[in-house]
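Asks: Following is a predicted model, sequence given first.
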Amino acid sequence: MATARYHDISRYLSVEEARQLYVAGDAAHDFDHVWRVTRLAVQLARAEGADCEIVFLAALLHDAPVGEDTLLSAQAVRRAHHLAAAAYAGDFLQHRGMATERVAAVVHSIEAHRFRDQTIQPQTVEAMCLYDADKLDSIGAIGVARAFAYAGSHDTRLWTVPVAAVPPFTAKPQGADYTPVHEHVYKLQNLLATLYTPTAQRLGAKRHETMVTFFELLDKEMRQIE
């Protein structure tokens, strides 16, 4: 994992420090995910003329903290993780001495990165870069792998016949019958259309195609089994 090229982006948080925040993360929300999102977000920031430090810090902290004694420990608050992570990031960066207005920019970026919460929309190019990077990591081959890794860690089934009428993504059901197929129908297949930056849209197009093809093949093979 090459980190040297990112060492000079910010003095407020290092990659090594951030890694320790995610030691208890599940297979889909561990530091590997965070580090992929960080690199994608910085790539987008450079292409779109965004503030790389704001994007870098927001990406490293966007799913923090994870662990038994943290705000994100309970599954019940997983759906509000963006707010918990934003609050954590704000306190952390203020304590490190970052300027108030720049802390606010990081906090907003984290608050606005969640797909299932449409009440907070990205208002800055930095927030758009984080949102897009996080969603790019949810589609394509990586997105498929993450969906099944998360399902496996929660003892859900591999596949079920998708329901004919799906409710809004904000009404995501819970339980063992919520399979990666449902996650694809509810969320993943819709992500490309939500991307903000031209760079992410270009990167996302191929990933989207790969993902859709996989789920089509999975459905075909499953239905061929009598």
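Replies: The structure has been received and is ready for your questions.
Asks: all contacts plus neighbour counts: C-alpha atoms, from now on.
Replies: Will do.
Asks: Just the buried residues of the longest helix seen in the chain, please?
Replies: Scanning the chain for the helix with the most residues, using DSSP state H, yields helix 198-224. Within helix 198-224, the residues scored as buried using 16 or more other CA atoms under 10 Å are 199-201, 203-204, 207-208, 210-212, 215, 219.
Asks: take a look at this one as well, against the first:
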Amino acid sequence: MTLAFDTLARELSVPYYEDALPAHDRFHAKRVRDLAIRLADECEEDVARDVLSAAAWLHDIGRPRERTGEIENHGQWAATEATELLAAESVPADKIEAIEHCLRSHSIRATSPEPETLEAKLLFDADKLDAIGARGLVRLACIVGERSGRVGGPYAVIDDPSRLGMEPADGPDISLLREWAKERLEALYTEPGRRLGASRWEFVTEFFTRFNAESGVDGER
């Protein structure tokens, strides 16, 4: 059932990611799905892996529409859309309800409801972990680029001008990536998620140490 459900959810989700930008595309959905199952395998409690896997594939299907302004909240939209898609495939109502909650609560935005089930917490954690670590920093940089395109100008500069004796930039500097990663690290719900997050945060710290050194801030020769 888990494998068949996973395949169904993946096939249903793929068309929605055709216009997605790199930070929220089908590859992100696949990474989140794999991370979520990895975290589930480390849980002592029973996890509905079919629900978790399906929710991971479907969690960002509304991102392309949110980016273009067609919808305001991709999580809420995905929950409604997924309910219709899964009902049409005769998925049991209890499974659909569980997936719907995962989708509504996966976002870190303040308006999103708190994840109440283990599956929803694992999806939230897996999604946030894809913004921490080596791949996470690249993905966050992509999000900065997406936002720059929306506002029609630079969203962040690749440096901290104040530390180089230059005029401050109008927008945030590269430390925004560290702030975003830290925010997601501190929001994690599950013990397996926090363990993996701590490991990935070590790389984030090392990266910025090296980044500053390459700028001459820490005395690179």
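Replies: Cool, got the structure. Given the structure is predicted, the values throughout are model-derived calculations rather than measurements.
Asks: circling back: who does the longest helix of structure 1 touch, helix- and strand-wise?
Replies: helix 31-48, helix 125-136, helix 140-153 (3 or more CA pairs under 8 Å, 6 or more residues apart in numbering; DSSP states H and E).
Asks: quick one: that helix to structure 2 mean distance?
Replies: When structure 2 is overlaid, helix 198-224 of structure 1 sits 2.1 Å from its aligned residues on average, using mean CA distance after the TM-score superposition for structure 1.
Asks: related to what we said a few turns ago, tell me the most buried of the helices and strands packed on helix 198-224 of structure 1?
Replies: For these, the largest average neighbour count (mean count of other CA atoms under 10 Å) is found in helix 125-136, namely a mean of 28.
Asks: matching residues in structure 2 for that helix?
Replies: The aligned range for helix 125-136 of structure 1 in structure 2 is 118-129, by TM-score structural alignment.
Asks: and the gap between the spatially most central residue of structure 1 and Leu61 of structure 1?
Replies: In structure 1, the residue lying closest to the centroid (CA atoms, centre = their mean) is Asp134, at 3.6 Å. Asp134 of structure 1 sits 12 Å away from Leu61 of structure 1 when distances are taken as CA to CA, to the nearest Å.
Asks: Then Tyr131 of structure 1?
Replies: 13 Å.
Asks: follow-up on the earlier one: TSV for the buried residues of helix 198-224 of structure 1, including distance to Ile54 of structure 1?
Replies: Below are the buried residues of helix 198-224 of structure 1 laid out as TSV (distance: CA to CA, whole Å):
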residue	distance to Ile54 of structure 1
Thr199	18
Ala200	18
Gln201	21
Leu203	22
Gly204	23
Arg207	26
His208	27
Thr210	31
Met211	30
Val212	33
Phe215	35
Asp219	41
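Asks: which one among those residues gets closest to Leu13 of structure 1?
Replies: Ala200 (25.3 Å; CA to CA).
Asks: Shouldn't Lys182 of structure 2 be within a helix?
Replies: Yes - the assignment for Lys182 of structure 2 by DSSP: H, G, I helix; E, B strand; the rest coil puts it in a helix.
Asks: Now do the same for it: its match in structure 1.
Replies: Aligned partner of Lys182 of structure 2 by TM-score structural alignment: Gln189.
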